[in-house]
Each structure stands twice: as structure tokens, then as C-alpha cells.
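Colleague: only geometry, no sequence info:
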């Protein structure tokens, strides 16, 4: 996925948590609700774990269980992101990042077909 630069804010990139750490990653933030299998906290070298910005367990299970379409998932996830808890987490993340770089980390094999693009749109639209 390409990097997105927010007007007056950070540049947001995406990588798999299993990828080697890059010195240019900036603030490394895990955006999965569950801890990724097979990686230690030391090896992940995270600066933050933004569980509040991830899809709820119920929503994730509904998508993977086939009871939600991707469009329904997108709509419901955006509604979750509009909660006060997610808004507070978003504000804190962007304040911590300043105008630097944020790398959102995920364990999913193809981040472009996951919740991550929805999260990036949310982060960049709310500035």
C-alpha cells in the first residue's frame, strides 16, 4: 500500500508486523485486535498497540464467518470508529505522531484487503 501524507499531519504507511523493522518506520503501531502469532513483543518493536482503532471482536467474527458482506463490514466498522473511544485513540495517535511518520502494522497477509484501508481513510479524513 502507498503512503498517505495528511495535511499538517503525519505520513501514514502500512507494513506487515512480520516484515523486518525499517529505520524509516517512525512510530510503529499495531492495528490488529489480537496479538499476531509467532512474534514476540520484543521482535515487533512496537511503539503502540491501538486496539481501540481495530474492528470489534464481534464484527471481525461476523466478517470471517461470512455473515457480513464487505460493504456491511465497512459501514459497521466506520460506525465503530465514530465512537468516543476510537476518537480519543485517534487524537492521541495523531498527536503523538505529530508531522512525522506512522507505520500501521498488521498480521493480515494482504493489508489492502483488510480493515487497514478503512482505518487510513478514517485517520486522514478526520483532520
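Modeller: Arrived safely, thanks for sending. Just so it is clear, the model here is predicted, and its values are computed rather than measured.
Colleague: C-alpha only now, for contacts and for neighbours.
Modeller: OK.
Colleague: middle-most residue in this protein, spatially?
Modeller: For the chain, the residue nearest the mean C-alpha position is residue 31 (3.6 Å; CA atoms, centre = their mean).
Colleague: now the helices for this structure?
Modeller: For the chain, the helices defined by DSSP state H occupy 41-44, 57-64, 70-81, 84-97, 116-125.
Colleague: Please compare the first structure with the one that follows:
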């Protein structure tokens, strides 16, 4: 199971494996106050893409499509999360204020789609045609 949770929300015993999926550490959040199993900066959107969304240079659907392209190009950054989701609860931690339109939600859907596909790991070349 994959779920998303804001970094500012209290941790829960049902969160399972907690992974911060933001490139930047959450503001006003001390490291010892945020229980995490892992911080995966590289699975987060690129700085350019993150800034474009933050500054309203692109809409969320454009952000989603571009972030999916980034994910497709770098499966080594997210592949190990699939096993966590298959065997237990995976909680993607993010700091965005918008709980519906953020990178963790896009990543969660991406991972769910990958779990539905099943099969063996694919190379970035395999994903290139899926996003066009």
C-alpha cells in the first residue's frame, strides 16, 4: 500500500516505511523531529521543474507530465520503493501545502501503475514510448 503524508503531520504506527520524497528539507522542521526511514532526494522533481510549479510558470498537469518523464528516465531512483509497497505500507512524505497537487501524489500514482504492470525492472528506454 502506498500513501502520502505531509511532513508536518504527526507520524503514525500505521505509516510503515516513511520516505521523504522532496529535494529540499521541509521548512521549519528539525531533522530529529521528522521520523524517516529514508530521504530520497533524487526521486523528487528536478529543481527546475519544482521551481516552475512553485512560481506558477506551469500548471499542475504540465508538471505531472514532465515529472513522469523524469521518473521514466531514472527508474533506479524509485525502483526499490516498489518492493516496500509490495510487502507493506509505504508512506511518501512531502512538504507541499497542497495535499492533492504535489510531487508525492504523482509519484504514488506512478508507483501504483508500476505495481499494476508487474513484471521485471525496465530500462528508461522502455518508458520513453509510454509518455509520448
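Modeller: That came through fine. Since we're looking at a predicted model, the values are computed, not measured.
Colleague: tm score of chain vs chain?
Modeller: After superposition, the two chains reach a TM-score of 0.82 (TM-score structural alignment, normalised by the length of the first structure), with 115 aligned residues with a CA RMSD of 1.5 Å.
Colleague: hmm, back to that, residues in contact with the residue nearest to the centre of the first structure?
Modeller: Going by CA atoms under 8 Å, 6 or more residues apart in numbering, residue 31 of the first structure touches 49-51, 53-54, 104-106, 116.
Colleague: Going by distance to residue 93 of the first structure, which of those residues wins?
Modeller: residue 50 (8.3 Å; CA to CA).
Colleague: Distance-wise, check the residue nearest to the centre of the first structure relative to residue 67 of the first structure.
Modeller: 23 Å (CA to CA, to the nearest Å).
Colleague: residues in contact with the aligned partner of residue 16 of the first structure in the second structure?
Modeller: Under the alignment by TM-score structural alignment, residue 16 of the first structure pairs with residue 6 in the second structure. Contacts here follow CA under 8 Å, 6+ apart; on that basis residue 6 of the second structure touches 93-97, 99.
Colleague: and if you look at residue 26 of the first structure?
Modeller: Residues near residue 26 of the first structure by CA under 8 Å, 6+ apart: 100-103.
Colleague: What is the nearest of these to residue 125 of the first structure?
Modeller: So of the contacts of residue 26 of the first structure, ranked by how close each gets to residue 125 of the first structure (CA to CA), first place is residue 102, at 15.8 Å.
Colleague: After alignment, which residue of the second structure pairs with that closest one?
Modeller: So, by TM-score structural alignment, residue 102 of the first structure is matched to residue 90.
Colleague: Quick check: that match touching residue 14?
Modeller: No - using CA atoms under 8 Å, residue 90 of the second structure is not in contact with residue 14, being 9.6 Å away.
Colleague: Brilliant, that's me finished.
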